[in-house]
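Asks: Below is the sequence, then the predicted model.
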Amino acid sequence: IDIDKDFEYEELAIAAVTEKTRAYIKIQDGCNQFCSYCIIPYARGRIRSRSEEEIKKEVIRLVENGYQEIVLTGIHLSSYGLETLSVKEQAALLPENGISPLMTLVLSLSEIEGLNRIRLSSLEPRIITEEFVKTLASKSKLCPHFHLSLQSGCKETLARMNRKYTPDDYYKRCEIIRKYYENAAITTDVIVGFPGETEEEFEETKAFLEKVQFSQMHIFKYSKRKGTKAEAMPNQVPEQIKSKRSEILFDSEKKMRTKYLDSFIETKEIVLTEEETMIEDTLYMIGHTTRYVKVAIPASDLKSNELVNVRITGYLNEDVLLSEIID
């Protein structure tokens, strides 16, 4: 198989997964983006997608086996279904009135009885259009939890990375999400110390992150990948500077995360229970809300894989909220 030319998706269906309540389903492989730091397009080939029919069959099997939540994953999930379209047709999906194959798939899966939650893994910011979010917010079971890959909040750094958006464009996409989903969880990835990143560029990124106010950030120090354009770029950032910058962003992330969790105190939420955990001699049932906030419920007679109405009362620890069951 020539991974640069083959568009056939290799079927790897599952009917059960290790988690008891949440199933991860890979629906897409390959990437056409060629970010300057990434080897994936060379290693995994061009984009190719699983058929909607096969995905739906698998989800139905999983729901019949008791799963209430699925997570759709892929190497570049936003490209799902695009390999069947011409370059002109793909470009037509980018304007605000565009309709993406991924949106069509989510709407189709939302019709499956017994499936209560759908999540999407990492998304390309440009897929977030008014039509995409408005439609999914009103007609699907999609959770208000969006992981939008950013990598840098500096326009110049993004250009060197060959990311195809600007900070201003990214921010507009976040505003669209928040327009249709109340208190949406928006998470992201950030690379610090990319080749050529000056102190001014880093400060620009830090300011942008604080402007967006993410619910959670995954922060990585840049590391060379053999065969990528970034490997040969000049002005590689020293390791000690990368470490210092990542520590600054970790501190910023912790403050943002706490602020987001604080917003749920005294609110009513629906938790999908997952597993019992003993914490300081007390038995709790742990689960997640639709926004992927981890919540502990005094266990009582709860079982895993139940949807439970709770009121958030405070913190069990810095990462887990405490709750009580309500009718």
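Replies: Received, thanks.
Asks: only C-alpha atoms for contact and neighbour calcs from this point on.
Replies: Fine.
Asks: Of all the residues in the helix or strand where K255 lies, which ones are buried?
Replies: Per DSSP states H and E, K255 falls inside helix 239-262. For helix 239-262, burial by neighbour count (16 or more other CA atoms under 10 Å) applies to K242, R245, S246, L249, F250, S252, E253, K254, M256, R257, Y260, L261.
Asks: Columns distance to E54 on top of those residues, output as CSV?
Replies: As requested, the buried residues of helix 239-262 are arranged in CSV below (distance: CA to CA, whole Å):
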residue, distance to E54
K242, 44
R245, 45
S246, 42
L249, 41
F250, 41
S252, 42
E253, 39
K254, 40
M256, 39
R257, 37
Y260, 37
L261, 38
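Asks: Just the closest of these to I191, please.
Replies: Checking the buried residues of helix 239-262 against I191 with CA to CA, the nearest one is S246 at 8.6 Å.
Asks: and the helix or strand that the helix holding K255 is followed by, what other elements does it pack with?
Replies: Stepping forward along the backbone from helix 239-262, the first helix or strand reached (DSSP H and E) is strand 268-279. On a contact count with 3 or more CA pairs under 8 Å, 6 or more residues apart in numbering; DSSP states H and E, strand 268-279 meets strand 282-288, strand 307-315.
Asks: thought Y171 was touching V212?
Replies: Yes. In this structure Y171 lies within contact range of V212 using CA atoms under 8 Å: 6.8 Å.
Asks: Could you pull out the residues contacting both of these two?
Replies: Contact criterion CA atoms under 8 Å, 6 or more residues apart in numbering; residues shared by Y171 and V212: none found.
Asks: right, so of the helices and strands packed on strand 268-279, which gets closest to L109?
Replies: Taking the helices and strands packed on strand 268-279 one by one with CA to CA, strand 307-315 is closest: 19.4 Å.
Asks: quick check: angle from the closest one to strand 282-288?
Replies: Using axes from the mean of the first three to the mean of the last three CA atoms, to 10 degrees, the inter-axis angle of strand 307-315 relative to strand 282-288 is 110 degrees.
Asks: angle of strand 307-315 against strand 268-279?
Replies: Strand 307-315 runs at 70 degrees relative to strand 268-279, counting by the same axes, to 10 degrees.
Asks: For strand 307-315, name the packing helices and strands.
Replies: Looks like strand 307-315 contacts strand 268-279, strand 321-325 (3+ CA pairs under 8 Å, 6+ apart).
Asks: Out of these, flag the one nearest E156.
Replies: Relative to E156, the nearest member of the helices and strands packed on strand 307-315 by CA to CA is strand 321-325, separated by 38.8 Å.
Asks: second one coming, line it up with the first:
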Amino acid sequence: MTDRTLLDPRPQRARDARPVRAVDEGPQEDDDPGALRDEVARVVAIEDDDRYRAEVSALLAAHATQWRRIAARLCRTNSVPAAQHLDDVAAIVVETAWEMLERSRRDPAYLRSMRSFLAIVVYTARPRVRSFLDHATAPASGMVAAQRRRRELARTRSELAALRGAAPSVEEAVRATNERLGAHRADVVRQGMVVTEADELVLRGALSFDEALDSARTTDAHADCVLHAVEVPALVRSVVDAAHAEDPVRGRVAALWMSEAYGGGGPLPGHDTVVWIARTLGLPRHRTVAHIDRVRVLAAQHLRDVGIVLDAVDSV
């Protein structure tokens, strides 16, 4: 049986945005870093205001697909459903690009300092999107900081699990998170960013990697899915175990790669998934890519073992 949606139990409208994931797996998001920058340089050099505004509108419209790809990436990085937030996040990305165009027109040195205009759009939009989503998804006052704490805790757990080959204890995860936040924030107490064991308890019911594998929470199946959503964690666990049996480093790569796809972990600000995994584990990029490719093959093999055949490994 062939079905490309077997690992994706989300509604059709959410899966429609899934192909944009490819922009996150490497530098293909901006294959020619100078191309868009040169296009921007041409537009901002226009002196006539009316013509400039028309060219800006045309440029933003011409790259609408890229803005939405970036928006989908940022939705996933922040662990929110793209089907619900994609339009709002895309609007923030477009606004960011427009502001950068305006600044480039006022200050040509700003544009000349960039190697990739698109990369700076991502970097600049990221904190704006995070702030918007924190407030948009917070059910009550005081929950914004709580959501940020739990996101940082989930990231720490994923990284420690990959580095050690085993999940950290509650105390270890909390301590490591507070040490990292304390080193990078001016006043964690005033900002409400002191992580406690209570945050860990909340995460046990959230979409974090390790807990999701063992979670018994109710999930909705979709008619187009070959695997029920509850079956996916078992498959993920088996693939990670198989990768670790071949090579402990490969097992850690698999754990990080799948935690980014299915859990609360994710890349550091400004980095794609491959860069994040490579830097977390101290691996060269080419070795990281090779391990990820092998993990895809292992996943396809495990699917075949349960009677599911894919057209291509990339569909995993």
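Replies: That came in fine, so what should we check first? A quick note: this is a predicted structure, and the numbers were derived from the prediction, not measured.
Asks: so what number do they get for TM-score?
Replies: Comparing the chains after superposition, counting by TM-score structural alignment, normalised by the length of structure 2, produces a TM-score of 0.25; 135 aligned residues with a CA RMSD of 6.4 Å.
Asks: got the helices and strands packed on strand 268-279 of structure 1 as a markdown table, with mean neighbour count columns?
Replies: Shown next, in a markdown table, are these (neighbours: other CA atoms under 10 Å):
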| stretch | mean neighbour count |
| --- | --- |
| strand 282-288 | 19 |
| strand 307-315 | 18 |
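Asks: Dump those to CSV, plus distance to F146 of structure 1.
Replies: Output for these, formatted as CSV (distance: least, CA to CA, whole Å):
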stretch, distance to F146 of structure 1
strand 282-288, 15
strand 307-315, 21
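Asks: So which of those is nearest T188 of structure 1?
Replies: Across these, the minimum distance to T188 of structure 1, taken as CA to CA, is reached by strand 282-288, at 18.7 Å.
Asks: so after the closest one, what's the next helix or strand?
Replies: Elements were assigned by DSSP H and E; along the chain past strand 282-288 of structure 1, the next helix or strand is strand 294-298.
Asks: Which elements pack onto that next one?
Replies: With contacts defined as 3+ CA pairs under 8 Å, 6+ apart, strand 294-298 of structure 1 has these neighbours: strand 282-288, strand 321-325.
Asks: Let's verify K172 of structure 1: helix, strand, or coil?
Replies: Reducing the assignment at K172 of structure 1 to three states with DSSP: H, G, I helix; E, B strand; the rest coil gives helix.
Asks: Report the separation between it and E130 of structure 1.
Replies: If you measure K172 of structure 1 against E130 of structure 1 using CA to CA, to the nearest Å, the figure is 10 Å.
Asks: for E204 of structure 1, same thing?
Replies: To E130 of structure 1, E204 of structure 1 is 27 Å away according to CA to CA.
Asks: For T188 of structure 1, see how far away the residue nearest to I177 of structure 1 when sequence neighbours are not counted is.
Replies: By the measure of CA to CA, 6 or more residues apart in numbering, the closest residue to I177 of structure 1 outside its immediate chain neighbours is V133, 6.4 Å from it. For V133 of structure 1, the distance to T188 of structure 1 equals 18 Å [CA to CA].
Asks: For E179 of structure 2, give its distance to L203 of structure 2.
Replies: To L203 of structure 2, E179 of structure 2 is 19 Å away according to CA to CA.
Asks: what do you get for R252 of structure 2?
Replies: Distance, R252 of structure 2 to L203 of structure 2, using CA to CA: 21 Å.
Asks: between these two, who's got more neighbours?
Replies: The residue with more neighbours, out of R252 of structure 2 and L203, is R252; 27 against 21, by other CA atoms under 10 Å.
Asks: Look at that one and give its secondary structure.
Replies: Three-state call for R252 of structure 2 (three-state DSSP): helix.
Asks: The closest residue to it other than its chain neighbours: how many residues sit nearby?
Replies: Sequence neighbours aside, A162 is the residue nearest to R252 of structure 2 in space, at 4.4 Å (criterion: CA to CA, 6+ apart). Residues lying near A162 of structure 2 (other CA under 10 Å) number 26.
Asks: Return the residues in contact with A162 of structure 2.
Replies: Counting by CA under 8 Å, 6+ apart, the residues that A162 of structure 2 touches are G251, R252, V253, A255, L256, L281.
Asks: and if you look at L298 of structure 2?
Replies: Applying CA under 8 Å, 6+ apart, one finds that L298 of structure 2 lies in contact with V239, A242, A243.
Asks: Distance of the second one relative to L298 of structure 2?
Replies: Separation of A242 of structure 2 from L298 of structure 2 (CA to CA) stands at 7 Å.
Asks: Report the buried residues of the biggest helix by length in structure 2.
Replies: Of all segments of type helix in structure 2, defined using DSSP state H, the longest is helix 82-106. Of all the residues in helix 82-106 of structure 2, those buried under the rule 16+ other CA under 10 Å are 82-83, 85-86, 89-90, 92-98, 100-101, 104-105.
Asks: for stretch 273-281 of structure 1, same thing?
Replies: Buried residues in stretch 273-281 of structure 1, counted by 16+ other CA under 10 Å: T273, E274, E275, E276, T277.
Asks: JSON lines for those, including distance to E64 of structure 1?
Replies: Below are the buried residues of stretch 273-281 of structure 1 laid out as JSON lines (distance: CA to CA, whole Å):
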{"residue": "T273", "distance to E64 of structure 1": "18"}
{"residue": "E274", "distance to E64 of structure 1": "18"}
{"residue": "E275", "distance to E64 of structure 1": "20"}
{"residue": "E276", "distance to E64 of structure 1": "23"}
{"residue": "T277", "distance to E64 of structure 1": "27"}
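Asks: Closest one to A23 of structure 1 out of these, please.
Replies: Distance to A23 of structure 1, by CA to CA, is smallest for E274 among the buried residues of stretch 273-281 of structure 1, at 12.3 Å.
Asks: Tell me where the stretch 51-200 of structure 1 has strands.
Replies: For the stretch 51-200 of structure 1, the strands identified by DSSP state E, counting those that start in this stretch occupy 69-74, 117-120, 145-147, 185-192, in order along the chain.
Asks: Show me what the longest one is packed against.
Replies: If you count contacts as 3+ CA pairs under 8 Å, 6+ apart, strand 185-192 of structure 1 packs onto strand 145-147, strand 216-221, helix 239-262.
Asks: Nice, that's everything, thank you.
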